[in-house]
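**Student:** Mind folding the following:
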Amino acid sequence: MANTYPQIDLSRGTGPQGHRARMRNRVLTNGANSLADYELLEMLLFLGIPRKDTKPLAKGLISHFGSLIEVFRAPTQSLRAAGLNDDTIRALRLPGVAAERLATAEFHTRPVLGNWEQLLAYLDAAMTGAINGQFRLLYLDNRNRLLADEAAPEQTEQTSTNRQIAIRALALHATALIGFHVRPGKAAKTFSQDARLLDFAMRPLSVTLHDVMIVGEGPPVSLRQEHLL
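**Tutor:** Okay, here's the model as predicted:
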């Protein structure tokens, strides 16, 4: 006769699996708003760390980076240096992507970025969940309608980065670009040379670099308005 075993109720356990089950039940019963910041981070860490108590790590990350938002915004290298594996880092990128898409939902019907006010409104929404230190590009058509908003390719040399940007611009049939640095922690003038090289690389393709911006650290700064481009 086959042995039968009672079903184990993990929500009553004392180990990591029991704790995780209780957390999940709490979200289903009371909603995610009932979670403290470290608890929300703890649940996200479940996705990349399947069999370990993640509460100490969640609290440590918030203490190290300063807040839950700054954990989400932290560059990949900083998260790796804090001991996170790539699966966990990918899990921590999900809230930012979801928040950005919610914030920019009204812009997803190819918004027109034809003037300063329209550009600032878009950048304000796009900054939700943006990663610190990232350089992003807005690819535009000949009516300044947004074709794509993407992170610049990460290459070791500026010429290689510009080549990849050019390939992407051609694939999208873009006629103009706007670049923006997300909370880079550096003065605008330090990006002048790279911006000029990008501008020069786009000219043979008849792709106009409208501007390169610094955003997220006080009022947005335009390299073109500052005569740095």
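**Student:** all contacts plus neighbour counts: C-alpha atoms, from now on.
**Tutor:** Will do.
**Student:** ok, and what's touching the lengthiest helix in the chain?
**Tutor:** Criterion DSSP state H: the longest helix present in the chain is helix 86-103. Contact with helix 86-103 is made by 44-45, 47-49, 72-73, 76, 79-80, 125-130, as judged by C-alpha atoms under 8 Å, 6 or more residues apart in numbering.
**Student:** Show me just the buried residues among the residues you listed.
**Tutor:** Among these, those classed as buried by 16 or more other C-alpha atoms under 10 Å are 44-45, 48-49, 72-73, 76, 79, 125-130.
**Student:** Now for Gln164: which residues touch it?
**Tutor:** Residues near Gln164 by C-alpha under 8 Å, 6+ apart: Pro153.
**Student:** in which helix or strand would I find it?
**Tutor:** Assigned by DSSP states H and E, Gln164 belongs to helix 158-172.
**Student:** Show me what the following helix or strand past that helix is packed against.
**Tutor:** Per DSSP H and E, the first helix or strand lying C-terminal to helix 158-172 is strand 176-182. Judged by 3 or more C-alpha pairs under 8 Å, 6 or more residues apart in numbering; DSSP states H and E, the packing partners of strand 176-182 are strand 135-140, strand 208-215.
**Student:** Next, the second sequence, to be compared with the first:
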Amino acid sequence: MPPADTSSEPLKPDHKGHRERLRERALKTGASALPDYELLELYLFRSIPQRDVKPLAKALLTRFGSLPAVLSAPLEDMMTVSALDTKGRALRVTTDIALDLQLMFEATRRVVAEPLTRTTVIASWSALMAYVQVTLAHEPREQFRVLFLDKKYQLIADEIMGYGTVDHAPAYPREIMRRALELSASSVILVHNHPSGDPSASPGDIDMTRQIVKAGEPLRIKVHDHLIVGREGVLSMSQQRLM
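**Tutor:** Prediction:
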């Protein structure tokens, strides 16, 4: 049986001193100067006020591989992570802790999405690349999204049209075009991720894209691009002339 979670116990002087020193360093040098595990540790202070949380911060980074991957992990996966503190007592990611981390990710996603709402998507290509990378680069399952644009190429909606497995997300041309008509969209940008990390287009990706392009032609709904997102970067199928 694992040791009980004694999170209500008061901090020992050395742990309290460590928290104060870390906070002072963040205030003095700025949070950007902190390594990932200390940034995560500082955030966990608020969720676990009475414990040494460094082991849990490091366990999260070990489990998911990076800070962005931690924050974008599914809630149920976060809750499988646990660690022992320096006293041998159990630390675990609770529902509240996982939700706090997901809220940080959602805030980040909205910050990078904000520039897309103020100008045309076509004219904000670098902002679009940043947005799709933050949103999908560390998603553990394939996710198919569609950006619906109006006649001025401004964003109407960004919607998830399909979830899949680690290597396939279904996309249905009729459903995409039906939704485009409902939103009065004149064009779309398709986006999906490759959890493997490699954004190269597969034969299936190419065939699927061409089916969606064909479905839009009689409706005069243009498919501007299909972006494939991986940890190694973003591939534009239009730029690669694969559409």
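**Student:** TM-score of the superposed pair?
**Tutor:** TM-score of the superposed chains, computed with TM-score structural alignment, normalised by the length of structure 1, equals 0.64; 213 aligned residues with a C-alpha RMSD of 4.3 Å.
**Student:** mind giving me JSON lines with the helices and strands packed on strand 176-182 of structure 1 and columns for mean neighbour count?
**Tutor:** Output for those, formatted as JSON lines (neighbours: other C-alpha atoms under 10 Å):
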{"stretch": "strand 135-140", "mean neighbour count": "23"}
{"stretch": "strand 208-215", "mean neighbour count": "21"}
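**Student:** Ser34 of structure 1 is nearest to which of these?
**Tutor:** Nearest of these to Ser34 of structure 1, taken as C-alpha to C-alpha: strand 208-215 at 32.3 Å.
**Student:** So Val70 of structure 2 belongs to a helix, correct?
**Tutor:** Yes: under DSSP: H, G, I helix; E, B strand; the rest coil, Val70 of structure 2 falls within a helix.
**Student:** Now for it, how many residues are close by?
**Tutor:** 24 (other C-alpha atoms under 10 Å).
**Student:** which residues touch it?
**Tutor:** Going by C-alpha under 8 Å, 6+ apart, the list of residues near Val70 of structure 2 reads Leu60, Leu61, Phe64, Met78, Leu101.
**Student:** could you redo the last one with a cut-off of 6 Å?
**Tutor:** Contacts for Val70 of structure 2 (C-alpha atoms under 6 Å, 6 or more residues apart in numbering) come out as Phe64.
**Student:** how near is it to Arg51 of structure 2?
**Tutor:** As judged by C-alpha to C-alpha, to the nearest Å, Val70 of structure 2 and Arg51 of structure 2 stand 20 Å apart.
**Student:** what do you get for Tyr37 of structure 2?
**Tutor:** Taking C-alpha to C-alpha as the measure, Tyr37 of structure 2 falls 16 Å from Arg51 of structure 2.
**Student:** more crowded one of the two?
**Tutor:** Neighbour tally, Tyr37 of structure 2 and Arg51, criterion other C-alpha under 10 Å: the higher count belongs to Arg51, 24 against 19.
**Student:** quick check, the more buried one in a helix?
**Tutor:** No: going by three-state DSSP, the assignment for Arg51 of structure 2 is coil, not a helix.
**Student:** what's the angle from the helix holding Gln164 of structure 1 to strand 176-182?
**Tutor:** Put simply, helix 158-172 of structure 1 runs at 130 degrees to strand 176-182, going by axes from the mean of the first three to the mean of the last three C-alpha atoms, to 10 degrees.
**Student:** Helix 158-172 of structure 1: which residues count as buried?
**Tutor:** For helix 158-172 of structure 1, burial by neighbour count (16+ other C-alpha under 10 Å) applies to Asn162, Arg163, Gln164, Ile165, Ala166, Arg168, Ala169.
**Student:** for stretch 109-125 of structure 2, same thing?
**Tutor:** Residues Arg109, Val112, Ala113, Leu116, Thr120, Val121, Ile122 are the ones in stretch 109-125 of structure 2 that count as buried (16+ other C-alpha under 10 Å).
**Student:** Fine by me, we can end here.
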